[in-house]
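*Asks:* Pasting a predicted model and its sequence here:
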Amino acid sequence: MPAPAPARHPAHDALLARWTDLLISARESSAPETAARETSAPAPGPYGEDLLSRWAEPQRRYHTTDHLIAVLDRVDELLPHVQAPDPAAIRLAAWFHDAVYLPDRSTNEERSARLAERALTEAGVPAARTAETVRLVLVTLDHDPAEGDTNGEVLCDADLAVLAGSPEEYGAYAAAVREEYGFVPDDAFREGRANVLRHLLGLPHLFHTPVAHTRWEAAARHNMATELELLTA
């Protein structure tokens, strides 16, 4: 007997509408062939359904639909405060940045980027915007955008905003990360997680846009320092 399909996320329909609006706007350009491209382009719905099914995969505990929503919302929060060259590419990259995710693999970002390239090309997004989306997905490998890469700064800041949650929110995030790596023995996980936290705490700054730095830097460092202390006690 086949396993039952996972329950749909309560925000499924709203997310699908959000995706549809984004893809339609992302197809637009100043080129004269835009109208013809939009007329002949595939319907957005199947692409959105595929992405949402990926974000709902059972191996995920932190990199879930809720994480997708949080990143999209933080992107929307940051964009009014910065001069980003391509907001549509940032939002597309948010949808794709963990669309391929297996906790025991180190190639998730590269595979997510390849998925974005295939899907957006087929869906009729202009080549330059598709290429920028792919580049942004790959920036999330190390969350270290080059100076002046405003698109990358917004995406990375939105992705790391979880670090600045309330103590309860941060605790839930840390617990979900541990669940996602449930196959790793406790001692090995503590050592690996502590090394990640030490690396992040050693960076000159976690957040790159001025507004994110002001709002989230201090809280994020406090949360991570507290987790590190607990891990190494």
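*Replies:* Here it is on my side, so go on.

*Asks:* Please make it C-alpha for all contacts and neighbour counts, starting now.
*Replies:* Fine.

*Asks:* just checking, Leu197 touches Asn223?
*Replies:* No - using C-alpha atoms under 8 Å, Leu197 makes no contact with Asn223, being 10.1 Å away.

*Asks:* tally of neighbours for Val134?
*Replies:* For Val134, the neighbour count with other C-alpha atoms under 10 Å is 27.

*Asks:* which secondary structure element contains it?
*Replies:* When elements are assigned from DSSP states H and E, Val134 belongs to helix 127-139.

*Asks:* Can you tell me, leaving aside adjacent residues, what's nearest to Leu22?
*Replies:* Ala88 (7.0 Å; C-alpha to C-alpha, 6 or more residues apart in numbering).

*Asks:* how about the helices in the chain?
*Replies:* Ranges of helices in the chain, per DSSP state H, are 12-26, 34-40, 45-55, 65-78, 87-96, 108-123, 127-139, 150-160, 167-180, 186-202, 210-232.

*Asks:* Tell me which of those helices approaches Leu102 most closely.
*Replies:* In terms of C-alpha to C-alpha, the element of the helices of the chain nearest to Leu102 is helix 108-123, at 6.8 Å.

*Asks:* Put this next to the previous one:
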Amino acid sequence: MTTDADHDLLARWTSTLLAARSGREGPDPAPYGRNLLARWAEPQRKYHTVDHLRAVLERIDELAEKGGEGGELELVRLAAWFHDAVYRPDRSENEERSATLAEKALTEAGLTPHEVAEVARLVRLTLTHDPADGDINGEILCDADLAILASAPDTYRGYASAVREEYAFVPDAAFRDGRAAVLRQLLSLPRLFHTPYGAAAWEERARANLERELAGLTA
């Protein structure tokens, strides 16, 4: 069933793709958007859902409003749509397959080779969330994708619970060990957020949430 929220997202997709095309002719954006929304609504998803897509888009808007000028924001938004478009918790090549999907779909949809390559690069970057200094597009997308880490404690617990549901096929002990390793890796990074606003608004809260979850896993 299509909801009003889905209609709003589809309208947003259409306006983003048209803006990225900058008046160039191309096919109707709507079928591409409907295909993506269907992917984001697949039953194996518990956290990487349409709600996550919407949240990332909202955080991109927030970063843009708080000093994110200079980036190619429409391409960043398109990368958000594709960054988890292919998602299977039991597979390790999701980012690569999502980037390949972006390359195929956006070429058909009328973007230039540079635009297609940049969106695909950004999608691949979400594997590491480690943009190079000065990579404004990458900083905005990665910060928006990780902003959930800085949410209120109750919201963060809901996020962690949803991640566990996605990995329900993994036994408890193995999941705790694997999740703890992920959290330690994140906490070892010099910084989780790369934009000035993200670093100021989200870094401290995110680290507190990560440390709290890690303590619970290793107690």
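*Replies:* Thanks, I have the structure now. The model shown is predicted, which means the values in this text are computed figures rather than measured ones.

*Asks:* TM-score them against each other, please.
*Replies:* Once superposed, the chains reach a TM-score of 0.97 (TM-score structural alignment, normalised by the length of the second structure), with 218 aligned residues with a C-alpha RMSD of 0.9 Å.

*Asks:* Measure the mean distance from stretch 13-22 of the first structure to the second structure post-superposition.
*Replies:* Compared with the second structure after fitting, stretch 13-22 of the first structure deviates on average by 0.4 Å (mean C-alpha distance after the TM-score superposition for the first structure).

*Asks:* So which residue is smack in the middle of the second structure?
*Replies:* Computing the C-alpha centroid of the second structure and ranking residues by C-alpha atoms, centre = their mean puts Asp145 first, at 4.0 Å.

*Asks:* before we move on, the earlier item: quick check: the aligned residue for the residue nearest to Leu22 of the first structure in the second structure?
*Replies:* Applying TM-score structural alignment, one finds that Ala88 of the first structure aligns to Glu74 in the second structure.

*Asks:* And for Leu228 of the first structure?
*Replies:* Per TM-score structural alignment, Leu228 of the first structure is aligned with Leu214.

*Asks:* count of residues packed around that match?
*Replies:* Leu214 of the second structure, neighbours per other C-alpha under 10 Å, totals 19.

*Asks:* now it: how far from Ala20 of the second structure?
*Replies:* To Ala20 of the second structure, Leu214 of the second structure is 41 Å away according to C-alpha to C-alpha, to the nearest Å.

*Asks:* Kindly report the same for Arg164 of the second structure.
*Replies:* For Arg164 of the second structure, the distance to Ala20 of the second structure - C-alpha to C-alpha - is 36 Å.

*Asks:* quick one, what contacts the aligned residue in the second structure for Pro167 of the first structure?
*Replies:* Under the alignment (TM-score structural alignment), Pro167 of the first structure maps onto Pro153 of the second structure. For Pro153 of the second structure, the contacting residues are Asn209, by C-alpha atoms under 8 Å, 6 or more residues apart in numbering.

*Asks:* rewinding a little: look at the residue lying closest to the residue nearest to the centre of the second structure once chain neighbours are set aside and say how many residues are nearby.
*Replies:* Nearest residue to Asp145 of the second structure in three dimensions, chain neighbours excluded: Val56, at 5.5 Å (C-alpha to C-alpha, 6+ apart). Residues within reach of Val56 of the second structure, counting by other C-alpha under 10 Å, total 24.

*Asks:* What is the equivalent residue in the first structure for Val56 of the second structure?
*Replies:* Using TM-score structural alignment, Val56 of the second structure sits opposite Val71 in the first structure.

*Asks:* Which position in the second structure pairs with Glu110 of the first structure?
*Replies:* Under TM-score structural alignment, Glu110 of the first structure pairs with Glu96 in the second structure.

*Asks:* tell me the contacts of that match?
*Replies:* 123-124.

*Asks:* Please report how far whatever residue of the second structure lines up with Asp21 of the first structure lies from Leu187 of the second structure.
*Replies:* The alignment partner of Asp21 of the first structure in the second structure, by TM-score structural alignment, is Ser15. From Ser15 of the second structure across to Leu187 of the second structure, the span is 37 Å (C-alpha to C-alpha).
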